[in-house]
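Build me a model:
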Amino acid sequence: MNSLKTTLLSSVITALLSTAMSTTAVASQTTVDTLSQQLKVNYQVIDNHAANHGVDCSSLGGDWGACNKATISLTNDGPAITDNNWAIYFSSIRMILAVETDQFTITHLTGDLHKIEPTEKFTAFPEKGTIEIPIIGEYWQLSESDVIPRWYVTSEGAKPKVINNTNTETLSDFVSPIGQQWQRTPDDHNVLMTPVTRFERNADVQKLSASTLRGQIIPTPTHITVGKTNITLDKTGVNLQLKSLNKASQAVLSKQFQQLGVKLSDKGYKIQASIDPTQFENTVSGAYLLNISDKQATITAYDESGIFYAVESILSLIPAGEKPTITTAEINDAPRFDYRGIMLDTGRNFKSKQAVLKLLDQMSHYKLNKFHFHLSDDEGWRIEIPDLPELTSVGGQRCHDLSEQSCLLPQLGSGPDSDNLGSGYFSRDDYIEIVKYAKDRFIEVIPEIDMPAHARAAIIAMEARYNRLMAEGKTEQANEFRLVDPTDTSNTTTVQFYDRRSYLNPCLDSSKRFVDKIITEIAKMHSEAGQPIAVWHFGGDEAKNIRLGNGYQDINAEEKVTWKGTIDQSKEDHPWAKSQACQALVAQGTVHDIEHLPSYFAIEVSKIIKDHGINNMQAWQDGVKYAENAQSFAVDQVRLNFWDTLYWGGFDSANDWANKGYQVIISNPDYVYFDFPYEINPKEHGYYWATRFNDERKIFSFAPNNLPQNAETSKDRDGNVFNAKGTKDWPGSYGLSAQLWSEIVRTDKQMEYMMYPRLLAVAERAWHQSDWETPYVKDREYKLGETQYVDQTTLLNDWTRFANLIGQRELAKLDLAGINYRLPIPGAKWVDGKLHANIAFPGLTIEYSLDKGKTWLTYSQDVTVNQQDQVMVRSRAADGKRTSRAEIVE
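A predicted model of the protein is given here:
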């Protein structure tokens, strides 16, 4: 009987607790739902020069003693909310150094993820009221895109919900205008881009006639002689006789003709090709001779890719949306660089397979031949690996799981759900399809699995695997691919604010087994796709603790400066410093010291790469900085993506790498990073740590084979001139690569906006060396406004031609391909009561509005308008379907 009473009592208590828990969960969910619907977030930058206005940024630990003031406003649109059982999670790419209110705390979790919680002094979100949270953040915030969307609210036992007005890519919905806070420092000499300043920038570029542009090809051939005859292809079409070219690539070219409205016909204009390497003095893959006569086009190529590129040149001549015509011409052409590349980061934010295939299409049009595929990073693992399902089921997904056993924590605006491109991966079949697609277009896919840093997604995934197998009692299997040393208690912080679980441990045999497994499986995919891996990209970048960098000083230092962050560096460690496995390697003399571990691991990985029959390795240059030279590695050749900023010494440090035997691929952030803004304007998205803008004209003017020359044609990050001199011998660049990192490129459309039309300028410089580019001369010094080695007239004429080709021809082709390229905003100003307007790419339609954007008129010539009216300007795409951002002419 007592047993029965006990059982009954236990059942009652359990039911009561369950009811209470259920009631609590319902109440929590109600709070979460209410907050997500009623709250509106507003983020306003108050002061980007806080250190100059009384804030002790140094004592707050701001890197380089820099910090900014901002205000987070939370407006309640409904009845008062008194519940304090909630937390708001949000992404901030700036570390929050201080919160200047006692009602809330802000806690940094990992990476950019932060959490706002109420304190005991929080009373309520008042009805129809606003609460402000003044904060101090590190560095500065100069662009709307520094503020990340999809803030979300949650509570214990409740499903997280995104706050409605932050669930957007239109950042102005919750970010106040940056206004006058666009300058990095008070000494920032950059020019803010407005209609007036754009007008001045565009003023020297005139519209060219169609006859002037006749016969022009992008990228520009080495030698071309344009004939007098035009050949129309609308009636007969073309007869492709390309037997020396593989059938898959023939099919690619056939489809491209059809997309331009040119049919294929046995009776059409004949395009005939053959391969004859003896016709070429040098061994240059992709070289070709092309004779376009009245009767037929004849191609003699060095190899198959030469045939493909020759036909692409013919296709380049055909306009989109008009009667298909080409001009007679004689062309002798060959690529400038063997490596003409695009790097796409799919780790930070995923990109769809379709977006990748569209990119490969455009790369083929413009003769780019290397696709550097960044497949992993801290924020995501993006390729399926057989037998390691957690890599994609956990490492390829982001969601609100604080334990990170089912997914990675949200980062970079992905919010609490996995229904956006914060999550995703390429299946094995997807990847094989992509490699095949690239191969048919003579594009080599170079996979990158970043290590030993930027490896958090892999590490968390392998920890989830470890926990699963240990729970199953499979200890040996659990440890097979574990990437962390459980003895490692190192206190480290990465550039993106992750802890030690961002660094794969280079001292573990299990890490090497992991690398071997990944290379094995990806190599199988390449073999199945018919393009065996020729180059493996190791990654290697940023394996350091940022808090031990030059921007910080120790709190106990005898002499301190205000322009460094003051922290207790005695608590900071280099990565792996407290790993017993790594300490043992140092004690044995296997590696010189802890700081040399990244380069040691690069050498070890090179042995694995070589064992797989891959003879070339690629890396970011800082990943191999402690290796003696390129001969330290097991592979035959090591290529480096060189990403030093030029004005910080990169104009000369590139020589060091080349003279150590590395093949240097020019990848400088201050010229060819596509994740940077197009122009200096807070509305333009992008990071800007290396430069405030990379537009098409700047990229076009870049001299990748004489880096010091660029000091004569561009300025540094703050708009100041700099001098540059190469003090060592320079054997020459191996190639040119543009990079699109995707921290704040969250969608496929944003990817295309950042890629195009800048990709065309990179293709031009990678394929063609222009007459205004000067040869490298050791100890020759360059400086804008002082030296005159660059023929500025030739450069201007070359850019004018190129800009007109983009505006009058190429953008229409991007329209046809459905590319969401960036449309430039017109320049405009008042002259004697008339509206004068121009545009970066002559030929694009300029529009203006006199009624705040309700109706738009086409601008043709200087327009007489009442200057007292508010006039807005914008540009329209060639197909009329899209417009640029509109701005008021002041």
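
hey, let's count contacts and neighbours off CA atoms from now on
OK.

From what I see, Val252 and Lys439 are in contact.
No: using C-alpha atoms under 8 Å, Val252 is not in contact with Lys439, being 10.9 Å away.

Tell me which of these two has more neighbours.
Lys439 (19 against 16; other C-alpha atoms under 10 Å).

would that one count as being in a strand?
No: looking at Lys439 with DSSP: H, G, I helix; E, B strand; the rest coil, it is helix, so not inside a strand.

Could you check how far it is from Ser313?
Per C-alpha to C-alpha, to the nearest Å, Lys439 is found 19 Å from Ser313.

Same question for Lys698.
Distance of Lys698 to Ser313, computed by C-alpha to C-alpha: 25 Å.

and these two? which has more neighbours close in?
The neighbour count for Lys698 versus Ser313, taken as other C-alpha under 10 Å, is higher for Ser313 (23 against 19).

On the three-state scheme, the more buried one is what?
helix.

same check, this time on Val226
Once three-state DSSP is applied, Val226 turns out strand.

Just give the number of residues close to it.
Quick note: Val226 (other C-alpha under 10 Å) scores 15 neighbours.

and it, what does it touch?
By C-alpha atoms under 8 Å, 6 or more residues apart in numbering, the contact set of Val226 is Gly215, Thr327, Thr328, Ala329, Glu330.

Please generate a structure for the following sequence too, so the two can be compared:
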Amino acid sequence: MPGTGLVSLVPRAREVQEADGPPFVWDTDTALVAEPAAHGVARWLRGHTVLPFREGDGVAGAGAGTTVELRIDDGLDAEGYRLDVTPTRVLIEGGDAAGIFWGAQTLRQLLPPAAFRRAGRPGREWHVPCCHIEDAPRFGWRGMMLDVARHFTPKDGVLRLLDQLAAHKLNVFHFHLTDDQGWRMDIRRYPQLTGAGAWRPRTRVGHRASPLWDERRHGGYYTQDDLREIVAYAAERHITVVPEIELPGHSQAAIAAYPDLGSTDVVDTAALGVWTDWGVSPHLLAPTDDVLRFYEHVLDEVLDVFPSPYIHIGGDETPKEEWRASAVAQARIAQEGLRDEDALQAWMVRHFDRWLAARGRRLVGWDEILDGGTLEGPGLTPGAVVSSWRGTDGGAAAAEAGHDVVMCPEHELYLDRRQAPGPDEPVPLGRVATLRDVYAFSPVPQRLAAAGRGERVLGIQANMWTECAESTQRVDYQVFPRLAALAEVAWSGSGGSYDDFVERLVGAHLPRLDAAGVEYRPLDGPRPWQQRPGIPGRPLD
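The predicted model follows:
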């Protein structure tokens, strides 16, 4: 039937060929055989799927049953895989362990949706159609960002999301850990960052123009052991966790915890609390040596917890009024020979760019890190990466300047935005970004492709901001199924047939999400309990 079997893959595969013969029968007599390099994938298959395996030593040919075999083939691309199914054997070969893992995800999609449940029916056998599949990703950065600063997501919710990223062959989890409304990472040297900065007394309900408030205290944070667990869980699924520690803006929670971080000569920073509202706080970090050392100490602990080669420092949305009024900021501008406050921000970003590069890491920042120019000194290091959120022009400019880019433009790939026009969408925010809009996004701007600079686009990323998504259910609704569309563009490239994608989505992939317990938005609109009447969004209706 349409949408099942070999035509049901999401994201679509590069090459799929049906083969003759009866199906492979997967039952309790099926053995799992893995080369040493694939032992991690074998452990995941045994521990995190409902698929049965015969108890034994995992040696091919032992016993009379069928086998699932995992191997490395150095001739395949990184993250690429080859999947061959015959009546007696499933063979997954990958260019590396990640490729084998993505092949295992494809194998799971060849099974009924029940394979996505956490437990199966005892004694059940599964049938896999004979086939040959060869596949590899179009982009190396296939990501999603989750904001846990505005509304905290407990650890189990993060682990659950990582499972869904893996099921969609996404390999980057951008973890937005700090903002004006909360600081979510335990920093042992500075305990007040979570002692005070992780908690706010109340929270606005809806968009910042809403008159509604939740008067309950909100907060939470991750211990470093929690974060190490998240990193390890992601690594087992071949997902890189990229932490984000915001500076110099979006820092009110940090200033509330340690007032000397702010512009004390302009504002009574000791009176500031963790921000209870949405939008952009006017309070920036002071450009002092003490603040630089403070954040170096913070990043020392970040680097110890997160092995990612990429560390995101934000760098966006920095209103400069305090710096203009601050004698301390103006003295720094004069001392460094800078042109203005925009150049001061660029100076601060460059400091941490070089600090990270000296430790073998690459700075990532929103496209404002290009603002301020480089007239006052050297620019960013070649390894700095730009997250292009204000459209794609900033990313194109960064690529033309020799920097790698992750495309995540707000109008297409911000998943907090409304999914359809009309009054039924819960807390409608900003411009409509439909499932079709996400699927139609082309990551490489024509001007880069024409200039031969398309390789500077590392990939794409969806961003989920949580001002108006206070629960896992609300995040599910906003993220799915649009994340499946992003995953297909990231893995398979743009230009696919939207109608074919929707057929696969409805025929097979939404039932997989149902089996996994994902509370996605139905294509024909929200279910009654997913609506939120009376909670205003932007613009107000």
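
TM-score them against each other, please.
Once superposed, the chains reach a TM-score of 0.85 (TM-score structural alignment, normalised by the length of the second structure), with 503 aligned residues with a C-alpha RMSD of 3.2 Å.

which outside residues touch stretch 22-31 of the second structure?
51-56, 58-60, 64-68, 85-90, 123-130.

which residues in the second structure does the host helix or strand of His114 of the first structure match up with?
Take DSSP states H and E as the rule and His114 of the first structure turns out to sit in strand 113-118. The aligned range for strand 113-118 of the first structure in the second structure is empty, by TM-score structural alignment.

helices and strands around that strand, which ones?
For strand 113-118 of the first structure, the packing partners by 3 or more C-alpha pairs under 8 Å, 6 or more residues apart in numbering; DSSP states H and E come out as strand 87-91, strand 104-110.

Relative to the second structure, which residues correspond to the shortest one?
Which is strand 87-91 of the first structure. With TM-score structural alignment applied, strand 87-91 of the first structure matches no range in the second structure.

Can you give the distance from that strand to the centre of its chain?
25 Å (C-alpha atoms, centre = their mean, to the nearest Å).

And stretch 350-364 of the first structure, by the same measure?
14 Å.

likewise stretch 349-357 of the first structure?
13 Å.

do stretch 248-260 of the first structure as well
Centre-to-centre, stretch 248-260 of the first structure and its host chain are 30 Å apart (C-alpha atoms, centre = their mean).

Stretch 318-331 of the first structure too?
Centre-to-centre, stretch 318-331 of the first structure and its host chain are 34 Å apart (C-alpha atoms, centre = their mean).

for stretch 4-14 of the first structure, same thing?
A distance of 61 Å separates the centroid of the chain from that of stretch 4-14 of the first structure, by C-alpha atoms, centre = their mean.

Repeat that for stretch 22-31 of the second structure.
35 Å.

Just the endpoints, please. Distance across it?
19 Å.

Share the number of residues neighbouring the counterpart of His365 of the first structure in the second structure, please.
Using TM-score structural alignment as the criterion, the counterpart of His365 of the first structure in the second structure is Ala167. Other residues within reach of Ala167 of the second structure, judged by other C-alpha under 10 Å, total 23.

ok, for Ala167 of the second structure, nearest residue in space, not its chain neighbours?
Gln105 (6.1 Å; C-alpha to C-alpha, 6 or more residues apart in numbering).

quick one, what contacts that neighbour?
Applying C-alpha under 8 Å, 6+ apart to Gln105 of the second structure gives the contacts Ala166, Ala167, Lys169.

Which secondary structure elements does the longest helix seen in the first structure sit against?
Looking across the first structure with DSSP state H, the single longest helix is helix 2-38. If contacts are counted by 3+ C-alpha pairs under 8 Å, 6+ apart, helix 2-38 of the first structure sits against strand 152-154, strand 161-162.

Right, I'll leave it there.
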